[in-house]
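# Here is the input, now give the coordinates:
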Amino acid sequence: MRGSSTAGATGAGSAERVSLSELTTSDSPRRSGTDAEHIRLLAESAAELPPILVNRRTMRVIDGTHRVHAAALRGEDSIEAVLLDCDDDEAFLLAVEVNVTHGLPLTRADRTAAAKRIIASHADWSDRAIASVTGLSHKTIGSIRRRSSGEIPQSATRRGRDGRVRPVDASAGRIQAGRMLADRPDTPLREIAREAGVCPATVRDVRARIQRGEAPVPAGRRVAVAPAATPLRPQARAEEEDEGPELSVRIRNLRKDPSLRFSESGRTLLRLLDACTVGPQEWHRISDNVPPHCVEIIVSAARECSRAWEDFAVELDQRRGRQKPG
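Sure, this is the predicted structure:
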């Protein structure tokens, strides 16, 4: 049951010794509880128990409950653990992800129950994104979502494994793309796709249908028409024009993005960004407790970090400019 992934969680570092008395083992995706025989086998093994994963905020075990019980059965009072900074939803996601394939796998009933919970907590995630965490097929996730539609709020968009947000029903985006093609026929297709919230292939299809004298939305498709005065834009584009919610909220939303969660570079970036969510009062408290002999070094290091972030922002902004069609 060893978990090697830390997707979505931040602050992962080297393992450290943690007292068993500090740990809690509630909120496991394993509905039937622990397996006594598996615990006995682990306890009798001569091998050292691999580090468990623990939510630093609550000291709740994310992955390794059987190892905790095995350590207690051996008469040990502590265990190696990797502490992660995450909220309860992220901890549950990680618990499901690592227990699908490692050690004693989750049963199908466990994974189905977990999928229903993830659909409720991450309603904007696509069926394939949830499937990649639970080990179920995307068709099974879709079926669970449909059966739960009366109990769980439904999102009009889905965030895929690549992090892109797409509408569940593209008919409104098709209609918007049709309006834009009529009003701005020389606009690049990718720009129209971005503003209408659909893919370029959909815009090409809409253009071809209009040229044939057909409606933008194929017959039989659901039509969820947005008011004409309300342009359809992806969330990311709207945030470019409006600073949006405070930094901690924006970073928390980024931590839910599968395209960042499921890559090593993405997890590194999230860990670095997480350090930026410290509020003014906390910065003052930290400042007041800096030892006098360390001030000069810390001032220099802080300024270098600031310049590094600024260089990084400039590089990203320039890359975004190069990627814009024109």
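
# contacts and neighbour counts: CA atoms only from here.
OK.

# Could you point out the helix or strand that follows the lengthiest strand in the chain?
For the chain, the strand with the greatest residue count under DSSP state E is strand 78-84. Later in the chain than strand 78-84, the nearest helix or strand by DSSP states H and E is helix 88-101.

# other SSEs contacting that following helix?
With contacts taken as 3 or more Cα pairs under 8 Å, 6 or more residues apart in numbering; DSSP states H and E, helix 88-101 sits against strand 60-63, helix 108-121, helix 127-134.

# So which bits of that helix are buried?
Judged by neighbour count (16 or more other Cα atoms under 10 Å), helix 88-101 contains these buried residues: 90, 91, 92, 93, 94, 95, 96, 97, 98, 99, 100.

# picking that back up, turn the helices and strands packed on helix 88-101 into CSV, including distance to residue 143 and mean neighbour count.
Compiled in CSV, the helices and strands packed on helix 88-101 are given as follows (distance: least, Cα to Cα, whole Å; neighbours: other Cα atoms under 10 Å):
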stretch, distance to residue 143, mean neighbour count
strand 60-63, 27, 26
helix 108-121, 10, 19
helix 127-134, 9, 23
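
# Also this sequence, please, to line up against the first:
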Amino acid sequence: MQLGQAQFEQGVIVDVDIDSLVVEGSPRSTGEDQDHIQALVEVWAPLPPVLVHRQTMRVIDGVHRLRAAQLRGDDKIAVTYFDGTESDAFVLSVESNITHGLPLSMADRKRAASRIITTHPQWSDRMIASATGLSPGTVSEIRRQAAGDTLLEGSRIGQDGRVRPVNSAVGRELAGKLIRENPGLSLRQIARAARISPETARDVRNRIHQGEDPLPKPRVRARPRPRTPAEETSRDRIAAAEQAISTARIAARVAAVDRLKSDPALRFSETGRTLLRLLNIHTLTGAEWQAIIDSVPPHCTSIVADLAHEFAGVWGEIAARIEHQTVEYG
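I've put the predicted structure just below:
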């Protein structure tokens, strides 16, 4: 999420009166979890400071920690302030509650996404997905329902902070016109004017130099031959078995990550929360991964594939080092 580092007082923690804090507007529809509060009461180690919106003194993240402090009879609590709009404070509250502590339910995440679409309509589906813990496809569907199946025109801000047109074809057409009329423009100048990435601008320029249209032609898939009844039955059975195995693996993966999220040793340390965020990415379903794969632009496929292979190697190395450490110190 690109809310801006300047909006936090980095490293500044202050003690404030508990009675001065406001608890309202939480994205959690089920309210507070008394068992979780009691578990925090019994934690002897110092808990992370509560995140508070300075302008309203509303608790953005840490309501359960606040309640635990009240049960202990504390008058003050450690606080870190956030300076920004109330709508940005809500986004931060949602993001905080999907990365650590007691995770938001799927229904709460969808409601939060619907609200963020209203308050931040210029944000891309991927950017909202990163803040709510949903897939970009789910956010896109929520946006379509909120807009009555009419998509917003113009541009949106992506997760990387760059502004891009909703319809990339418009940007490509504009880039083509700029290249023809001003062949001396740099790729960055073209990309900035057309609101596309420099790589897309490069692809458009190469197409024009080769006498092609700025827009890539849609891929035409060859029609598969009709399958025989025997092939149909056999392949359907194989597909159903593979789907069942995949579903079971995903369920086991999600359960394992959820167990780790409930471990205070990970929840209440910065490195632990970083690990939980990384692991949570890999709990997406096959359909959600496919939606992400389908959204990769043709000119980015090789780069994304290379990075995926490299990251897979990184995870393999991490697994080996953790296993070695377990054997050495276990």
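
# can I assume residue 157 of structure 1 is in contact with residue 124?
Yes - between residue 157 of structure 1 and residue 124 there is a contact under Cα atoms under 8 Å: 5.9 Å.

# okay, these two: which has more neighbours?
More crowded of residue 157 of structure 1 and residue 124, by other Cα atoms under 10 Å: residue 124, with 22 against 19.

# which bit of structure 2 covers stretch 14-26 of structure 1?
Per TM-score structural alignment, the counterpart of stretch 14-26 of structure 1 in structure 2 is residues 12-24.

# for stretch 164-183 of structure 1, same thing?
Going by TM-score structural alignment: stretch 164-183 of structure 1 matches residues 162-181.

# Could you dump the buried residues of helix 88-101 of structure 1 into JSON lines with distance to residue 190 of structure 1 added?
Formatted as JSON lines, the buried residues of helix 88-101 of structure 1 follow (distance: Cα to Cα, whole Å):
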{"residue": "90", "distance to residue 190 of structure 1": "34"}
{"residue": "91", "distance to residue 190 of structure 1": "37"}
{"residue": "92", "distance to residue 190 of structure 1": "37"}
{"residue": "93", "distance to residue 190 of structure 1": "34"}
{"residue": "94", "distance to residue 190 of structure 1": "35"}
{"residue": "95", "distance to residue 190 of structure 1": "39"}
{"residue": "96", "distance to residue 190 of structure 1": "37"}
{"residue": "97", "distance to residue 190 of structure 1": "35"}
{"residue": "98", "distance to residue 190 of structure 1": "38"}
{"residue": "99", "distance to residue 190 of structure 1": "40"}
{"residue": "100", "distance to residue 190 of structure 1": "38"}
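
# Looking at those residues, which is nearest residue 8 of structure 1?
Proximity to residue 8 of structure 1 was ranked across these by Cα to Cα; first place goes to residue 90, at 6.4 Å.

# From residue 132 of structure 2, how far off is the alignment partner in structure 2 of the closest one?
Aligned counterpart of residue 90 of structure 1 in structure 2: residue 88 (TM-score structural alignment). According to Cα to Cα, to the nearest Å, residue 88 of structure 2 stands 13 Å off from residue 132 of structure 2.

# which one's the longest helix in structure 1?
As assigned by DSSP state H, the longest helix anywhere in structure 1 is helix 295-323.

# Can you state the residues of structure 2 onto which that one aligns?
The counterpart of helix 295-323 of structure 1 in structure 2, using TM-score structural alignment, is absent.

# and what of stretch 108-119 of structure 1?
Counting by TM-score structural alignment, stretch 108-119 of structure 1 corresponds to residues 106-117.

# one step back: average offset of the longest strand of structure 1 relative to structure 2?
Once fitted to structure 2, strand 78-84 of structure 1 is off its aligned match by 1.9 Å on average (mean Cα distance after the TM-score superposition for structure 1).

# how far does stretch 162-170 of structure 2 sit from the chain's center?
20 Å (Cα atoms, centre = their mean, to the nearest Å).

# And the contacts of that stretch?
Outside stretch 162-170 of structure 2, the residues within contact range by Cα atoms under 8 Å, 6 or more residues apart in numbering are 152, 153, 154, 155, 156, 157, 158, 171, 195, 196, 197, 215.

# any chance of the helices and strands packed on helix 88-101 of structure 1 in JSON lines, plus distance to residue 12 of structure 1?
As requested, these are exported to JSON lines (distance: least, Cα to Cα, whole Å):
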{"stretch": "strand 60-63", "distance to residue 12 of structure 1": "13"}
{"stretch": "helix 108-121", "distance to residue 12 of structure 1": "23"}
{"stretch": "helix 127-134", "distance to residue 12 of structure 1": "19"}
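
# all helices for structure 2, in order.
34-41, 63-71, 86-99, 106-119, 125-132, 136-146, 168-181, 187-194, 198-209, 229-261, 264-267, 270-281, 286-294, 301-329.

# What range does the longest one cover in structure 1?
Read that as helix 229-261 of structure 2. So helix 229-261 of structure 2 is aligned with nothing, judged by TM-score structural alignment.

# What count of nearby residues applies to residue 181 of structure 2?
10.

# Can you tell me the residue that sits opposite residue 57 of structure 1 in structure 2?
With TM-score structural alignment as the criterion, residue 57 of structure 1 matches residue 55.

# how close does that match sit to residue 118 of structure 2?
As for residue 55 of structure 2, its distance to residue 118 of structure 2 is 22 Å (criterion: Cα to Cα).

# And the helices and strands packed on helix 88-101 of structure 1: which comes nearest residue 20 of structure 1?
strand 60-63 (10.4 Å).
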